[in-house]
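>>> sequence unknown, structure follows:
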């Protein structure tokens, strides 16, 4: 074997080892720097890594196992699987690049506080096989079921809202509806392909005590009760 061939093989081997042993921190660096996603540490490789104490928008999710699909890279897309440990039923697949971006197969039940997003609501949210996939900044696929059980000091505590996401006019939309004391509560969630979101909570009731409690939480009175709308970017 010539020296040139040996050097070429050595370089190829080093590149291959670098890819195989690439630390998961390279994959999650952007996530860790986000104001919405945080974690205490990351270990392992991009193919089989671990993220510790993950929090999204201030809401703790726990430890996650992470793995990048090598087959998806051949199509120009990054397909990243996340699974909470030790709960195998808490999982999601993130899609990035290629022709589609978003999430698939989101199954998760976790406490949530929407105060950081601008709504004075907290409780437990559950996602069942939820998908939100965008192509060219338009909603391509939406499915699954979302449930929100409200708790805390809100006049809406105890309300259970649920609904199924759909693509509507290029926007991922989910309308969660449920009874609330003497009325009905509706939470409309809208997310576009640029990561902008709108949350609108509407409460239809004639219970003046509830309405006054909602007004004290920043809601505005309307013709059927009270509502509040917030907007932001993911």
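Yep, that arrived. All values reported here derive from a predicted model rather than from experimental measurement.

>>> contacts, neighbours, all on C-alpha from now
Fine.

>>> quick one: residue 125 and residue 149 touch, right?
Yes - here residue 125 reaches residue 149: they are 6.4 Å apart, a contact under C-alpha atoms under 8 Å.

>>> Okay, one more to line up with it:
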């Protein structure tokens, strides 16, 4: 028993503290206050143990959420830039997602939902799911413009033709994650709620914010040269079919 608490040469000892169950925030505060208390001790004191490791793990995961999200946005932007070789085309699909990530943080604050190792991944999750919707919308718009449609007509056709599929995809995702809201485990319940909210915001932004951005940046998406070449190709095909 003695060896469990005192080293053989007697220069090191272990003091065990039994604490009642605490929430993550309470445990973080307890560990912080304990470290402050022993800081002025006339000996070298280290606060350690499973509780401290848990606090450090949660701290590392939650505090790194901004960095993870920024890195994710950067990687997606670079991938789109590599594919499109056009800054506007690479920027447009992720712009609504950036707004959603910002709104998500505000919603969590007003709902009193704390960041956990699971909810800290919401930014990356929304980035992956939301970008898929916005890219499909942008691609269809470009196709309609190259077929000779005006900007307003092109966006209306785009929304009407792929809107149903996009909404269906979003609703099935919402339905799947909404099951988590029935969990008695608070962390999972909060994660399910915020995922449902974020995917809903992604759908709204895809059909409201994105079309506006696309129309405003149309001249940066499709050059006059591309439109003229597409028109010439249509005329050539029409002539060949005529004869």
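Noted; the coordinates are in hand. Computed from a predicted structure; not experimentally measured.

>>> Drop the TM-score for these two in here.
With the length set by TM-score structural alignment, normalised by the length of structure 1, the two chains reach a TM-score of 0.31; 124 aligned residues with a C-alpha RMSD of 6.0 Å.

>>> For the residue nearest the centre of structure 2, which non-adjacent residue is spatially closest?
In structure 2, the residue lying closest to the centroid (C-alpha atoms, centre = their mean) is residue 123, at 2.0 Å. Nearest non-adjacent residue to residue 123 of structure 2, counting by C-alpha to C-alpha, 6 or more residues apart in numbering: residue 69, 5.5 Å away.

>>> which residues touch the closest residue to residue 211 of structure 2 other than its chain neighbours?
In this structure, residue 211 of structure 2 finds its nearest non-sequential neighbour in residue 155, 6.5 Å apart by C-alpha to C-alpha, 6+ apart. Each residue near residue 155 of structure 2 by C-alpha atoms under 8 Å, 6 or more residues apart in numbering is listed here: 141, 211, 215.

>>> Check the burial of residue 82 of structure 2 by counting its neighbours.
Around residue 82 of structure 2 there are 12 other residues, counting by other C-alpha atoms under 10 Å.

>>> Okay, it and residue 210 of structure 2: tell me how far apart.
According to C-alpha to C-alpha, to the nearest Å, residue 82 of structure 2 stands 21 Å off from residue 210 of structure 2.

>>> Please apply the same query to residue 158 of structure 2.
12 Å.

>>> The one helix or strand residue 174 of structure 1 maps to: what's the following helix or strand?
Per DSSP states H and E, residue 174 of structure 1 falls inside strand 171-180. Downstream of strand 171-180 of structure 1, the first helix or strand assigned by DSSP H and E is strand 183-191.

>>> That next one - contacts with which helices or strands?
On a contact count with 3 or more C-alpha pairs under 8 Å, 6 or more residues apart in numbering; DSSP states H and E, strand 183-191 of structure 1 meets strand 160-163, strand 171-180, strand 196-204.

>>> closest to residue 7 of structure 1 out of these?
Nearest to residue 7 of structure 1, of all these, is strand 196-204, at 50.0 Å by C-alpha to C-alpha.

>>> Can you tell me what sits against that closest one?
Strand 196-204 of structure 1 is contacted by residues 180, 183-191, 224-234 when judged by C-alpha under 8 Å, 6+ apart.

>>> Mind checking which of these are buried?
Buried subset of those (neighbour count, 16 or more other C-alpha atoms under 10 Å): 180, 183-191, 225-229.

>>> mind listing the helices for structure 2?
2-5, 24-39, 50-63, 65-84, 87-91, 95-111, 122-146, 151-178, 186-207, 209-216, 218-221, 224-242 (DSSP state H).

>>> What residues of the top helix by length along structure 1 count as buried?
Identified as the longest helix of structure 1 according to DSSP H is helix 3-20. Residues of helix 3-20 of structure 1 classed as buried by neighbour count (16+ other C-alpha under 10 Å): none.

>>> rewinding a little: tell me which of the helices and strands packed on strand 183-191 of structure 1 sits nearest to residue 102 of structure 1.
For those, the distance to residue 102 of structure 1 is smallest for strand 171-180, at 10.6 Å, taking C-alpha to C-alpha.

>>> the inter-axis angle of that closest one versus strand 196-204?
Angle, strand 171-180 of structure 1 to strand 196-204, by axes from the mean of the first three to the mean of the last three C-alpha atoms, to 10 degrees: 20 degrees.

>>> Tell me the gap between strand 171-180 of structure 1 and the middle of its chain.
16 Å (C-alpha atoms, centre = their mean, to the nearest Å).

>>> just checking, what packs against it?
Counting contacts by 3+ C-alpha pairs under 8 Å, 6+ apart, strand 171-180 of structure 1 packs against strand 138-150, strand 160-163, strand 166-168, strand 183-191.
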